[in-house]
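Trainee: Next come a sequence and a model predicted from it.
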Amino acid sequence: MNIKAPRGTADILPKEAEKWQLVENKIKDICARYHFEEIRTPVFEHTELFQRGVGDSTDIVQKEMYTFQDRGGRSLTLRPEGTASVARAFVQNKLYGEVIQPVKLYYFMQMFRYERPQQGRMRQLNQFGVEVLGSDNPAVDAEVIDLAMTVYRELGLKSLKLVINSLGDAESRKNYRDALIGHFTPVKEELCPDCQVRLQQNPMRILDCKTDRDHPSMKTAPSILDYLNETSSQYFEQVKENLDILGIEYEIDPNLVRGLDYYNHTAFEIMSNAEGFGAITTLVGGGRYNGLIEEIGGPTTPGIGFGMGIERLLMALEAENISLEQPSELDCYLISIGDKAEKKAIKILHDLREQGIRADRDYQGRKMKAQFKTADRLGVKFVLVLGEDELDKQVINVKNMATQEQQEIGLDHVAKNIREQLDGGERHA
């Protein structure tokens, strides 16, 4: 019997989960400052949503989706990315009718992609993402990029590079598509089988190919920037101007196209330059996707967003030797000696927790010395000892582990007294 975690998945154990919680809480705080609200969508959707929303020509749809039929014969897919699901929720729940526009959303989602597992790239992956729906103002593009950069900055990352590009509007993309077909057709047979198919389906995606990236034709491929019409060119200039105002440094990469069909106008990636981070340096990718909402049956609604891999974010923190500060796990550890004390400890522990105090006790019947060792390992602030003598006097012995001072507190006032000591310590910290 195979009882190991499936390939491409990983357990997040308690110590590691604390880091995830710290990162997620920091991100939630930043999202609140930028007035983004959380959305949660189902873990699976109708397959057609991703076929239409992500694009039939993408690797995700063609090769990587976990698709199955339910008992009613319906084709369902575990979500491989977040934007299509959020777009579906936006349309289905008529969020386009909200009084306050644009609608600014963020999410933490588990995604599922059947691809070759490697460091920082799993088959079950975790993403933080944002979507802004209902505005085509270039300032929104800059705000979305600024939010992503703020997350990295406030977590302490410094070795970052922002790369941007414009994919233009529909007219610009059509003209560019024709130019790419003309450029790559003479060398079609030299390209990988996937790119030979992409040449007619979506030639722009050839520029994103990992197999053919060193082919000579890549270096001489036409630039999208030469095919932007006046409207697209002006839009890109305004995005850059807004980034300049925010003091955000960036590089322009005409070959940055992103891997999903719904992108247009602004596309961007943030990469790690940290030494030893690995061959795949991208931390976050996103861009504008005007037209996606209409594609899945909604009204004309511009949108922009990004997806940020939490696993890769933690890898980047490790590469830059950034240690996430983790709070003490416990405030109190309760040691009880004797049957009567054991029973009384049940209520004391409950009262401590009711006061918001992080507390635990021994459940293995160990001797006092062993329990004190456990308290030391846990780094608790106070150890509370209750034995037969203390019960007779209706008190509990409280030891401050930092000062080694001990005092007796009446049993009726334990939780309140500890709460006051903790609050006093926090005020004077």
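Mentor: Sure thing, it's come through. Numbering: from 1, shown residues only.

Trainee: switch to C-alpha atoms for all contacts and neighbour counts from now on
Mentor: OK.

Trainee: Centre of the chain to the longest helix seen in the chain, how far?
Mentor: For the chain, the longest helix by residue count, based on DSSP state H, is helix 14-33. Average the C-alpha atoms of helix 14-33, do the same for its chain, and the two points are 9 Å apart (CA atoms, centre = their mean, to the nearest Å).

Trainee: Pull the residues that contact the helix or strand following that helix.
Mentor: Next helix or strand after helix 14-33 toward the C-terminus (DSSP states H and E): strand 37-38. Applying CA atoms under 8 Å, 6 or more residues apart in numbering, the external contacts of strand 37-38 come out as Cys31, Lys104, Leu105, Tyr106, Tyr107.

Trainee: How much space separates the nearest residue in space to Ile30 that is not next to it in sequence from Asp59?
Mentor: Excluding its sequence neighbours, the residue lying closest to Ile30 (CA to CA, 6 or more residues apart in numbering) is Val151, at 7.1 Å. Using CA to CA, to the nearest Å, one obtains 29 Å as the distance from Val151 to Asp59.

Trainee: the more surrounded of the two?
Mentor: Using other CA atoms under 10 Å, the more surrounded residue of Val151 and Asp59 is Val151, with 19 against 16.

Trainee: can I assume the more buried one sits in a helix?
Mentor: Yes: applying DSSP: H, G, I helix; E, B strand; the rest coil, one finds Val151 inside a helix.

Trainee: from what I can see it touches Ile27, true?
Mentor: Yes: with contact defined as CA atoms under 8 Å, Val151 reaches Ile27; the gap is 6.3 Å.

Trainee: Now for the residue nearest to Ala345 when sequence neighbours are not counted: which residues touch it?
Mentor: Closest residue to Ala345 in three dimensions, ignoring its sequence neighbours and counting by CA to CA, 6+ apart: Ser336, at 6.5 Å. The contact partners of Ser336, taken as CA under 8 Å, 6+ apart, are Glu342, Ala345, Val385, Leu386, Gly387.

Trainee: Among those residues, which are located in helices?
Mentor: Going by DSSP H, the helices hold Glu342, Ala345 from the contacts of Ser336.

Trainee: Turn the contacts of Ser336 into a markdown table, columns for distance to Val91 and neighbour count.
Mentor: Below are these laid out as a markdown table (distance: CA to CA, whole Å; neighbours: other CA atoms under 10 Å):
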| residue | distance to Val91 | neighbour count |
| --- | --- | --- |
| Glu342 | 57 | 19 |
| Ala345 | 54 | 21 |
| Val385 | 59 | 21 |
| Leu386 | 60 | 24 |
| Gly387 | 63 | 20 |
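
Trainee: With distance to Gly72 added, can I get the contacts of Ser336 in JSON lines?
Mentor: Converted to JSON lines, these look like this (distance: CA to CA, whole Å):
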{"residue": "Glu342", "distance to Gly72": "55"}
{"residue": "Ala345", "distance to Gly72": "53"}
{"residue": "Val385", "distance to Gly72": "60"}
{"residue": "Leu386", "distance to Gly72": "60"}
{"residue": "Gly387", "distance to Gly72": "62"}
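
Trainee: try this one side by side with the last:
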Amino acid sequence: MEPLQSLPGTEDILPQRQSAGQAIKVADVTTWQRIEAMGRDILQRAAYQEIRTPIFELTRLFERGIGEATDVVGKEMYTFLDRGERSVTLRPEGTAGVVRAYVQHKLHGQGGVQRLWYTGPMFRYERPQKGRQRQFHQLGVEVLGSHDPRADVEVIALATDFLQALGLQTLTFHLNSVGTTADRQQYREALVAYFTPYQAELDADSRQRLNRNPLRILDSKDPKTQAIAQDAPSILDYLGPDSQRHFDQVQQYLNDLDIAYDLNPRLVRGLDYYTHTAFEIQSADLGAQATVCGGGRYDGLVEQLGGPATPAVGWAIGLERLSLLLEQLAPPPPNPVDLYLVSRGPAAEAQALRLAYQLRQQGMTTELDLSGAAFGKQFKRADRSGAIACLILGDSEAEIGTVQLKWLQSGEQIQLNQTALVNEAATWRQKLAAARNSQE
């Protein structure tokens, strides 16, 4: 029978292993764990609280929230009827679900500003390529309840801190303002007037967007359309006084924090709910899919989804693209195994199971060989495990309650009492840590 394969656009995130001294090239779960741990630490220190929302929602949430004229809703959503004949969609992004939860559970009734963050899988039916999958993962933040431009800059600063803490330096921060709904309506009319004479020369998607969502033409990847768009009107010339003041303050606060940015009036986000600030953080190391982080302000979305008028701002980071960047920096360190425990014979194997359990309870990472193979093969696996030391339990050790400890780097071997090893775990943790530090 032919083995089953994962669906196109999905990936298995595998544990790291080393073979013959060389890491197997896989989507490494240790890289993901590092990203998630760093994000959790930075966001918790900024007083953000985690929120978890369902992976699927009613389709109309995304139609109303994202916009029916967007490519996401029109072309990319995984939508189906459930057994209750409800139209259901796997979430294509995180913000709409967070806002739905904010409204449904009346978090606005708590007063003040709600600082929330989330992480998890999202789904869009796109052409799979480097850094873009049909099931992809995001980590995102949402700040609900503040008009203040400082909220915009706070979330931007958190994104830059997060990426820099992971070791990423060669990133470009693009900044724009898309103004209010009224600003965009005037700008929309100007774009339609500009692009209409070029209609026959635009790519097919841009021709469809011309009267439906002309701002999205600016985001076209078609070279000919990009060339035409070079001389298109700038949104910055259509900002009203309030929008301009807000954007000026955002820029001033970014300058105060020494966060470098490039003004990019061609930057438009692919979702209809954005207002005022829009931004992206990009990496030249990712090719066409250069955006690592994208976000902005969405002051009308809460009201649009049935809640009170509530200003909000946030961003999302694509974890697949981020993990690709981190793998280019350096391979992640191997999983730290303290002890690799080998055993042979019924009595020894029973004692080894108990000893591994006890050592793990004492805080030592212990891998128990379960193969039942000859000692020689078990020793080879111990050498490949990355462990600091190998514990050896045979019939003679089982009979008198001892275990042999072999330091894998030096080859030095000593005999220990099993009970004493467990009781003196704090001392042995220090010795193992010191040995690991000396190897690094």
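Mentor: Okay, I see it. Owing to the predicted nature of the structure, the values given are computational and were not obtained by experimental measurement.

Trainee: Map Ile317 of the second structure across to the first structure for me.
Mentor: Counting by TM-score structural alignment, Ile317 of the second structure lines up with Met308 in the first structure.

Trainee: any idea whether its match is helix, strand or coil?
Mentor: strand.

Trainee: Thought Met271 was touching it, still the case?
Mentor: No: the criterion here is CA under 8 Å, and Met308 of the first structure misses it with Met271 at 11.0 Å.

Trainee: Could you tell me which residues touch both of these two?
Mentor: Common neighbours of Met308 of the first structure and Met271 (criterion: CA under 8 Å, 6+ apart): Leu283, Val284.

Trainee: out of these two, which sits in the busier spot?
Mentor: Between Met308 of the first structure and Met271, counted using other CA under 10 Å, the more crowded position is Met308 (21 against 18).

Trainee: The nearest residue to that one once chain neighbours are set aside: what's it in contact with?
Mentor: Computed as CA to CA, 6+ apart, the closest residue to Met308 of the first structure that is not its neighbour in sequence is Val284, at 4.5 Å. Shown in contact with Val284 of the first structure (CA under 8 Å, 6+ apart): Glu269, Ile270, Met271, Phe306, Gly307, Met308, Gly309.

Trainee: host element of Val284 of the first structure?
Mentor: Here Val284 of the first structure is assigned to strand 282-288, by DSSP H and E.

Trainee: So which bit of the first structure is stretch 376-385 of the second structure matched to?
Mentor: Mapped onto the first structure using TM-score structural alignment, stretch 376-385 of the second structure spans residues 369-378.

Trainee: One more: stretch 89-107 of the second structure?
Mentor: The aligned range for stretch 89-107 of the second structure in the first structure is 77-95, by TM-score structural alignment.

Trainee: again, but for stretch 250-269 of the second structure
Mentor: Aligning stretch 250-269 of the second structure against the first structure (TM-score structural alignment) gives residues 239-258.

Trainee: Please list the residues outside the matching stretch that contact it.
Mentor: Residues outside stretch 239-258 of the first structure that contact it (CA under 8 Å, 6+ apart): 138-139, 141-142, 146, 161-167, 204-205, 207-208, 223-225, 266-268, 285-286.

Trainee: Mind doing that once more with 7 Å?
Mentor: With CA atoms under 7 Å, 6 or more residues apart in numbering as the test, stretch 239-258 of the first structure has contacts from 138-139, 141-142, 161-165, 167, 204-205, 207-208, 223-225, 267.

Trainee: do stretch 187-202 of the second structure as well
Mentor: With contact meaning CA under 7 Å, 6+ apart, stretch 187-202 of the second structure is reached by Arg207, Leu210, Asn211, Pro214, Leu215, Thr225, Ala232, Pro233, Ile235, Tyr238.

Trainee: OK, contacts around the nearest residue to Gly386 of the second structure once chain neighbours are set aside?
Mentor: Leaving out its chain neighbours, the residue that sits closest to Gly386 of the second structure by CA to CA, 6+ apart is Val337, at 6.2 Å. Residues counted as contacts of Val337 of the second structure (CA under 7 Å, 6+ apart) are Thr365, Thr366, Gly386, Ala387, Ile388.

Trainee: give me the element the aligned residue in the first structure for Val337 of the second structure is part of.
Mentor: Aligned by TM-score structural alignment, Val337 of the second structure pairs with Leu330 of the first structure. If you go by DSSP H and E, Leu330 of the first structure is not part of any helix or strand.

Trainee: What of the one 3 residues further on?
Mentor: Secondary structure assigned from DSSP H and E places Tyr333 of the first structure in strand 332-336.

Trainee: That strand vs the second structure, mean deviation?
Mentor: Superposing on the second structure and averaging over aligned pairs (mean CA distance after the TM-score superposition for the first structure), strand 332-336 of the first structure comes out at 1.5 Å.

Trainee: Break down the stretch 101-250 of the first structure into its strands, ranges please.
Mentor: Assigned by DSSP state E, counting those that start in this stretch, the strands in the stretch 101-250 of the first structure fall at 103-112, 124-133, 160-166.

Trainee: Of all those strands, which one comes closest to Glu325 of the first structure?
Mentor: Closest to Glu325 of the first structure of those, according to CA to CA: strand 124-133, at 20.7 Å.

Trainee: Quick one: the residues in the second structure that that closest one pairs up with.
Mentor: Going by TM-score structural alignment: strand 124-133 of the first structure matches residues 135-144.

Trainee: mind checking how far the matching stretch is from the chain centre?
Mentor: Per CA atoms, centre = their mean, the displacement of stretch 135-144 of the second structure from the mean C-alpha position of its chain is 8 Å.

Trainee: do the same with stretch 282-298 of the second structure
Mentor: Worked out by CA atoms, centre = their mean, stretch 282-298 of the second structure lies 12 Å from the chain centre.

Trainee: same check, this time on stretch 349-367 of the second structure
Mentor: Put simply, stretch 349-367 of the second structure sits 34 Å off its chain's centre (CA atoms, centre = their mean).

Trainee: Name the residues of that stretch that come out as buried.
Mentor: Residues of stretch 349-367 of the second structure classed as buried by neighbour count (16 or more other CA atoms under 10 Å): Glu349, Gln351, Ala352, Leu355, Ala356, Gln358, Leu359, Met364, Thr365, Thr366, Glu367.

Trainee: Onto which residues of the first structure does that stretch map?
Mentor: Per the alignment by TM-score structural alignment, stretch 349-367 of the second structure matches residues 342-360 in the first structure.

Trainee: Sitting in helices, which of the contacts of stretch 239-258 of the first structure do you find?
Mentor: Of the contacts of stretch 239-258 of the first structure, the ones assigned to helices by DSSP H are Pro138, Ala139, Asp141, Ala142.
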